[in-house]
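**Q** attaching a predicted model along with its sequence, questions to come.
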Amino acid sequence: MIKLVATDIDGTLIRESSSVLPEEIFDLIRELRKRDIYFAAASGRQYMGLKRLFAPVADQMLFISENGSNVVWKDEELYASVIDPNLIKEMQEYAKHFPNMHLTLSTTKAMHSTGSDDLSYRKMMVDGYQNDMVFDDDEDGTKLKVIKMSLYCESGIRPYAKEIEDYWQGRLNTVVAGAPWIDFMKPGTDKGAALQFVQQYFQVKKEETLAFGDNHNDLGMILAAGEGCAVSTARTAVKEAAKHIVESYEEKGVIKALQELLKKQK
């Protein structure tokens, strides 16, 4: 019997950086709650952006945002993982070696980012991801309570990923979070750890948990769920870790799986 459903957003439920959800998801979330099944949006996105995305049902669901760095339920912050300010200062200097990238520093209130003159980037962050943004190329990140850092490369992050992961190994949890993104969290922080926190908080067992994902930042969550599902377009490692494969977001694989779940659990 499933009591908790968690799904990644970008690349799993919708296209990367899209601001539009499948219309069916809202009624599905309402029906899940009627049956005492918790629904969690588990994403690298910011909490406020996710809240806007799911606005019609935001008061009926959980938000695991910033790749597991923040957990919110009914506007109450249940968990936040804050990064050492010394690492933030070092990251700001390190990012300068990659002039083709933008650095973001996420707090529980807003996302601070370089790229104030890049209008297409600003539009994507505000209109696409629906973030609360502060654009300041000279931000002193050590004065912020940062829960996640990210580097964005429009042409794709993977050519740089190994070099970046090697540099921060052991000091930050570093994960590729989509074609243009690499994210950095406090060690031990990821979607899997956040999902385990939610399971403990709401007294839900692993075998009572269903999760969907597509990228490396979803691996922990897939493994923390008794019923881990990868979409058909997922990275190979995610498919190998998953118990089930569902159709892609273009074919509404998550939607169909939730519809089938509700049919089975009448």
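**A** That came through fine.
**Q** C-alpha only now, for contacts and for neighbours.
**A** Will do.
**Q** number of residues surrounding the residue nearest to L62 when sequence neighbours are not counted?
**A** Distances taken as Cα to Cα, 6 or more residues apart in numbering place A40 nearest to L62, at 4.4 Å, with adjacent residues excluded. Residues lying near A40 (other Cα atoms under 10 Å) number 24.
**Q** take this one as well and set it beside the first:
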Amino acid sequence: MASNHTTAAPRKDPMLPSYLDDPALASVALVATDMDCTLLADDGTLPPDFNQLIASMENAGIVFCAASGRPCYTLREMFADHLDTIALMSDNGAAIAYRGEIIYKSLMEPKDVDELLGFTLEDGRGCPTVCSLDACYIRACDRVHDGYFRKFFSTIRYVDTLDGIDAEVNKYTVYFPERNAEEVFADAYRDAWGDRFHVTNAGREWIDVMNRGINKGSGIERLCEHLGIPTADAAAFGDTYNDIQMLEAAGHGFVVANAEEHMHAHANYLAPSNNDRGVSTVIEAMLAVRR
């Protein structure tokens, strides 16, 4: 059975060109960026000047999109001052909002969620969560990880059982506190579910499962179509597996310097690291060439 991790032929030159080598920065009309380890520093903070940068992008005719595995309600809180101008691609493309309105959502069948839950519980590794448009449902027995969960899910409903959750579910996610998600993905989830769903790692702590065809790349394509922007004029920033399709779909794919080297095969250019505020640096370069 096929993996959902996209692969590409290795580059002859292992070093990506710098973002400064992009000859068409002035043509960018959409900036979509991953959050954790990409836009956010390791301490979880946004760049200190980012509110002003969003306003500057709007003035320059560039649409900003937060593209994340995080849910829409969490992203709304993070960018509350800009909801009437920006786009939010949440749950790895399973829900897309623009100017405060949901323009696309892909909901999972309850029977599929229950089947995935049974698999996780039988496997015995990881903490299952059921992600809906309005809240994340987590077993009460996993509340011990609440401090970590709150970094991603601003609305959590702890329940005795995840069976038969009555909600608009658009993603099933498993948290691995031992940071072995990549190994468990390759050992169990890839072959069991890769033909029926889009299954991917979101770093070393998470395995995300969405409906087949749902990923950040298809999300970029849907958003560009809605905006009337060619994907060639979209810029994407990412660092890990669940960013691959987005980096490949956008005409300007930037991988941050802190990403593992295997991610270079899926991008066009190298941006500074998340802790060096690489996304802001590249956006400032885009704005500078427009002046």
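**A** In hand now; what should we look at? Because the structure is predicted, anything quoted here is derived from the model rather than measured.
**Q** need the counterpart of the residue nearest to L62 of the first structure in the second structure.
**A** Taking TM-score structural alignment, A40 of the first structure has C65 as its aligned residue in the second structure.
**Q** so what corresponds to H145 of the second structure in the first structure?
**A** Aligned partner of H145 of the second structure by TM-score structural alignment: Y121.
**Q** the strand or helix carrying that match: what's the following helix or strand?
**A** Assessed by DSSP states H and E, Y121 of the first structure sits inside helix 119-123. The helix or strand immediately downstream of helix 119-123 of the first structure is strand 133-135, counting by DSSP H and E.
**Q** and that following strand, how far from the second structure on average?
**A** By mean Cα distance after the TM-score superposition for the first structure, the fitted strand 133-135 of the first structure averages 1.1 Å away from its aligned residues in the second structure.
**Q** got a list of contacts for that strand?
**A** 110-116, 125-126 (Cα atoms under 8 Å, 6 or more residues apart in numbering).
**Q** so D183 of the first structure: helix, strand or coil?
**A** Using DSSP: H, G, I helix; E, B strand; the rest coil, the structure places D183 of the first structure in strand.
**Q** which residues touch the nearest residue to it once chain neighbours are set aside?
**A** If you skip the residues right next to it in sequence, D183 of the first structure has S150 as its closest partner in space, 4.4 Å away by Cα to Cα, 6+ apart. Residues near S150 of the first structure by Cα under 8 Å, 6+ apart: 103-105, 181-184.
**Q** circling back: ok so the match of A40 of the first structure is a helix residue?
**A** No: per three-state DSSP, C65 of the second structure lies outside any helix segment and is strand.
**Q** so who does the counterpart of A80 of the first structure in the second structure touch?
**A** In the second structure, the residue matched to A80 of the first structure (TM-score structural alignment) is K105. Neighbouring residues of K105 of the second structure by Cα under 8 Å, 6+ apart: 94-96, 170.
**Q** returning to what we had before: which positions within the helix holding Y121 of the first structure qualify as buried?
**A** Buried residues in helix 119-123 of the first structure, counted by 16 or more other Cα atoms under 10 Å: 121-122.
**Q** check the mean deviation of it from the second structure.
**A** Mean for helix 119-123 of the first structure is 2.7 Å (mean Cα distance after the TM-score superposition for the first structure).
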